[in-house]
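K.L.:
Got a sequence here, can you build the structure:
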Amino acid sequence: MREFTHPPMASAPPVGGLADAVFDHALEDPSHIALGRKDSQGQWRDVTSADFRDEVLALAKGLLAEGIRFGDRVAIMSRTRYEWTLFDFALWTIGAQVVPIYPTSSAEQVFWMLYDAEVSAAVVEHEDHAMTIATVINRLPQLRRLWQLDGGAVAEVTAAGRQVDDETVHRHRRAVTPDSTATIIYTSGTTGRPKGCVISHGNFMFEADTMVARWEPVFSSKRDRVPSTLLFLPLAHVFGRMVEVATIRGRVKLAHQPQLNATALIPDLQAFRPTFILAVPYIFEKVFNAARRKAEKDGKSGPFEKAVECAVRYADAQEAKAFGTGPGPSASLRMQHSVFDKLVYSKVRDAMGGRVRHAMSGGSGMDRRLGLFFAGAGVTVYEGYGLTESTAAATANPPEQTRYGTVGRAIPGTTVHIADDGEVWLYGSNVFQGYLNDPKATDAALHDGWLATGDLGSLDEDGYLTITGRKKEILVTSGGKSVAPQQLEERVRDHPLVAQCIVVGNDRPYIAALVTLDSEAVEHWLGMRGKALMTPAELVRDPDLETEVRRAVVAANTLVSQAESIRTFRILAHQFSEEHGLLTPSLKLKRKAIETAYAAEVEALYRS
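P.N.:
Down below sits the predicted model:
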């Protein structure tokens, strides 16, 4: 199949903007619990629709008093927290445009985004962020105001607007239309300087309303349970932003968690107890690997692996039944599954708070077997695909027919087309308006409304999309063999000891790989084998560890021909990090930067 179109379920409203939902909901149901936030003692407290409306209105008044006007661009540089959502909707209320910035961005990255977007004011989380901006402030003459969340920014701005009347705010709000720009989100810059994606209120309203309507089992809940989610994705990323908008518009209780690590995340999941989560595959891998390590420590690795196999077979049988190619799980498999549900699967669900039954995954590919495991364990993960330029999801697996290992079908109102060279093209109301100040890049990406994604993929007979790589990342060996590195890298990463993998081989005689290790998994692995802790330099020379990584490489090579296989690899002492410029803020590999930083190691892979 070369093209798949899904009829629309929702459309962008003909009038209004994103902030209207805040005021409409407060008017219709003021006592509805709209958000959850932690108090000073770390306890979760409810925020009603009326409470949130009042805070948004008061902050919007303050922004007007501080000189922010319709069409002005205001940057937010922070981790994911309640105040970001508050500022988003206050700024949208007065027609301002939000420019999100990752809190880990370097001074030069911050400078470029603030300069390119002609930002007139910025909200930062704390003093370190303020100092980052201070180092480049002399090159930003248009930047007039700087507020610090940890320095009382909300109270400060709110106090400034006490004399502004409500009608002044509403006059601004009524001037916002679906075509108005809501945000400028900069791409992660894997292949060059970040580009500012111009996304309208209508883009977000179409995307959010479509997701809420089509994935109703995710965004709704049982009658006695308020639908809720804990947002821990970066709000600087379009995925996190879409979740924010969808939950507010869909009347889903929204809470925030600023730290994307298991130590901080797991306790908050267990305290807040969301009904669904939206995450990247990394999170699901962490939950699974933590469960496996615990089972090994408790001497129950055998039963755990049997439970995993049972979950995979159970979900695989359910999938076959959904597509009419099988009868579903057998009676014996259902009985075995019921036993493991009490012994194993319930504990996996407890790690996510105990109430999660649905989840959505995006950002990168999820291994089919991992998806089947979670489905068999009682948490259906709907994998999807999208870009900043498509306002997050362009495809996703439908609730009634999830095909694990794919990124699903076009969301309603969207068309997916596979070009002659295998590139994925998208069309729909979620496609962005273009790149800010870059008509050449816009013309290269948009063709009569079609978005050329730069990703390579294929559609099966039912319209399910599989992403196979990036056009710019295809490696061509000196023998002329074209190799897509993504599937090899993802399969190597399936091994619990592997943190990252980058495949190299452009203009080289064969394919090779650099591999980094998961420190937690390695520490557990050493302990289970009675080995003493080692330094990173000792680890990379350990023959047993090398054997484990070789198993991962061999497994990856089963996916490709001999000419495309990884011939050799090297284990690195340290992970690729954003701090060293080797990862984007969304944790994608910066291939050129990595190959430059590890040029000596790459050369060593090709010495005879």
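K.L.:
going forward, measure contacts and count neighbours with C-alpha atoms only.
P.N.:
Will do.
K.L.:
Nearest spatial neighbour of His25, chain-adjacent residues omitted?
P.N.:
Nearest non-adjacent residue to His25, counting by C-alpha to C-alpha, 6 or more residues apart in numbering: Ser49, 6.3 Å away.
K.L.:
wait, I meant Asp350
P.N.:
In space, Asp350 is closest to Gln270, 7.2 Å off (C-alpha to C-alpha, 6+ apart).
K.L.:
Which parts of the host helix or strand of the one you found count as buried, going by neighbours?
P.N.:
According to DSSP states H and E, Gln270 maps onto helix 262-272. For helix 262-272, burial by neighbour count (16 or more other C-alpha atoms under 10 Å) applies to Leu265, Ile266, Asp268, Leu269, Gln270, Phe272.
K.L.:
one more to line up against the first:
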Amino acid sequence: MDAAPQVGGLADAVFDYAQEDPDRVVLGRKDAEGQWHDVTSAQFRDEVLALAKGLLAHGVRFGDRVALMSRTRYEWTLFDFAVWTVGAHSVPIYPTSSAEQVFWMLHDSEVTACMVEHEDHSMTVGSVIDRLPQLKRLWQLDAGAVAELNAAGAHIDDEVVHRHRRAVTPDSMATVIYTSGTTGRPKGCVITHANFMFETDTLITRWEPVFHSKPGDEAATLLFLPLAHVFGRMVEIAAIRGRVKLGHQPVLQAKALLPDLVAFRPTFILAVPYILEKIYNAAHRRAEVDGKTGPFEKAVDVAVRYAEAMEHRAFGLGPGPSAGLRMQHQFFEKMVYGKVRDAMGGRVRHAMSGGSAMDRRLGLFFEGAGVTVFEGYGLTESSAAATANPPERTRYGTVGQPIPGTTVHIAEDGEVWLHGEHVFSGYLGDPKSTDAVLHDGWLATGDLGALDEDGYLTITGRKKEILVTSGGKSVSPVGLEERVRAHPLVNQCIVVGNDRPYIAALVTVDQEAVDHWLAMQDKAPLAPADLVRDPDLEMEVRRAVVAANTLVSQAESIRTFRILAHPFSEEHGLLTPSLKLKRKAIEAAYAVEVDALYH
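P.N.:
You can find the predicted model right below:
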């Protein structure tokens, strides 16, 4: 797929689908009692059409901007496609955004109407509304917004809506997605209909076989990533364009997510490494409770060795698993691997992972347990994935090869540059920032990376995140942090040491895992303040640090660390909505603790 589509916009897929296959199930929708119901393509088209009429009746015009502020739920997808149907542009806003962030995004993008999920969001928007003279409409989902809009637009003729839809061209703006901003003010990335069409159609064409559990079954995915993030939006659009049944789950925590995976039974999922780590850790804890830690760890080892042997065979480096290894693998299939898959609903055989780097060993474990995880890489500015591991030759520990129609170039300083039809057209109203990252159609990503002899990309860090010690040693913190986080008791890790004599780290723990660990040792639960001084916990974290230090030279190694009583949270402004560390904010908030590491 080399060229961007020449006609139409993203909403056309909804209407084409309903005309060609009106009874096909396109979405799953959960009711207030938690039961899932099927929505056909004809039903979805009718709902989109009715909502589009309501938007027109409420004064939304072609080219207007409509903000969407909600968790991941069915109505977001409904609003997105209705907004695109009338030729307006949607502006996604994270539901956890502060009043000042909301003000900046609504003001910067000149939003005229806003959909929010509930009362708290209404209050947030309401607190800044006097500074937003252009904002004319505010709808609240939990207060009957959809019914209100449907009623308001009932008198409008279908043809009026279709005239708007037909006026949309591929180069029309589809959405303005604000970067989560680990540094400075969020910038609005302008993504066109063509950007998303190219991105989603390329992925569908290349990876369509992996959407299914087995050939011929109905493809289905449960979306639990935030729809305010480009990865979630890409999934939403790809599901409609690729005719994959789509469900929504608003809570990214394992406790809420795992029951819905079992109820919805997706055939593949799109996740961030954090979710895969949680699924693995839950299985490990269950084995400990059942007194089966030894067999579980043996099963993990067998899965990793089996997957590594399969990987070597795919790259012509070995014969594949030995007969003995195949027998061991078969032995653990029912006992361990099948149960891990059952926790994901039973039908998942493939997953796509992005957003941050995944530990190679974790990827190999899932592969050996019967779930192939395709790791990919991209940015908001590249409409999500620019590289991904190909279905037949996954190289764990890398983010794969360029997707078809994309070129990856490594600049002299190691920066990753991207070129392709999915690269955005610039930042809204900010030519200076646009010129800083776009060079003759090439996107300078700010990420550092390397290509191997087969064209697989490995991300090694971010240009802005390189630490330079007072001794002049440059250190990329990401690899160290990931290895420390691989320990089941560790939740987060931030490496510090800029302009300091050596590298050190702040570590937070996973409370659920720690409670389980204490119970397994017959120890009473500890308050967070006591936990950070527990010598046994310190010993466990030290092990994680020692393991991380094996990756680097002595000058780059973590010399000392501090365990913190509470995790870094989005609420306190220490994480971006996609769970990335806001380094400067964390170092400022924990300045006393950081100083103590050097005295």
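K.L.:
re earlier: and the next helix or strand past the helix holding Gln270 of the first structure?
P.N.:
Toward the C-terminus from helix 262-272 of the first structure - assigned by DSSP H and E - lies strand 276-279.
K.L.:
mean shift between that following strand and the second structure?
P.N.:
Taking mean C-alpha distance after the TM-score superposition for the first structure, the mean distance separating strand 276-279 of the first structure from the aligned residues in the second structure is 0.3 Å.
K.L.:
OK, contacts around the equivalent of Val371 of the second structure over in the first structure?
P.N.:
By TM-score structural alignment, Val371 of the second structure lines up with Val379 in the first structure. Taking C-alpha atoms under 8 Å, 6 or more residues apart in numbering, we find Val379 of the first structure in contact with Arg349, Val356, Arg357, His358, Ala359.
K.L.:
Over to Val522 of the first structure?
P.N.:
Counted by C-alpha under 8 Å, 6+ apart, Val522 of the first structure has contacts Leu497.
K.L.:
Under the alignment, what does it map to in the second structure?
P.N.:
With TM-score structural alignment as the criterion, Val522 of the first structure pairs with Val514.
K.L.:
Only the buried residues of the helix or strand harbouring its match, if you could.
P.N.:
Assigned by DSSP H and E, Val514 of the second structure belongs to helix 511-520. Buried residues in helix 511-520 of the second structure, defined by neighbour count with 16+ other C-alpha under 10 Å: Gln511, Ala513, Val514, His516, Trp517.
K.L.:
can you tell me which residues contact the spatially closest residue to Gly471 of the second structure that is not a sequence neighbour?
P.N.:
Distance criterion C-alpha to C-alpha, 6+ apart; nearest residue to Gly471 of the second structure, sequence neighbours excluded, is Pro501 at 6.3 Å. Residues in contact with Pro501 of the second structure (C-alpha under 8 Å, 6+ apart) are Thr469, Ser470, Gly471.
K.L.:
closest to Ala589 of the second structure among these?
P.N.:
Thr469 (20.7 Å; C-alpha to C-alpha).
K.L.:
Go ahead and confirm the closest one touches Ala504.
P.N.:
No: contact criterion C-alpha atoms under 8 Å: Thr469 of the second structure and Ala504 do not qualify, at 10.7 Å.
K.L.:
Tell me which of those two has more neighbours.
P.N.:
Ala504 (22 against 19; other C-alpha atoms under 10 Å).
K.L.:
Then that one would be within a strand, right?
P.N.:
Yes: residue state for Ala504 of the second structure (DSSP: H, G, I helix; E, B strand; the rest coil) corresponds to a strand.
K.L.:
what's the counterpart of it in the first structure?
P.N.:
In the first structure, Ala504 of the second structure lands on Ala512 (TM-score structural alignment).
K.L.:
Which stretch of the second structure lines up against the top helix by length along the first structure?
P.N.:
Taking DSSP state H as the assignment, the helix of the first structure that covers the most residues is helix 301-322. For helix 301-322 of the first structure, the aligned range in the second structure is residues 293-314, judged by TM-score structural alignment.
K.L.:
who's in contact with that stretch?
P.N.:
By C-alpha under 8 Å, 6+ apart, stretch 293-314 of the second structure touches 284, 287, 318-321, 325-326, 328-329, 332, 336, 361, 364-369, 392-395.
K.L.:
Can you flag the buried ones in those residues?
P.N.:
Buried among the contacts of stretch 293-314 of the second structure (16+ other C-alpha under 10 Å): 284, 287, 320-321, 325, 328-329, 332, 336, 361, 364-369, 394-395.
K.L.:
quick one: secondary structure of Val226 of the first structure?
P.N.:
Val226 of the first structure - assigned by three-state DSSP - is coil.
K.L.:
Need the counterpart of it in the second structure.
P.N.:
Using TM-score structural alignment, Val226 of the first structure pairs with Glu218 in the second structure.
K.L.:
got it, and Thr168 of the first structure?
P.N.:
Using TM-score structural alignment, Thr168 of the first structure lines up with Val160 in the second structure.
K.L.:
can you check Gly16 of the first structure too?
P.N.:
Match for Gly16 of the first structure (TM-score structural alignment): Gly8.
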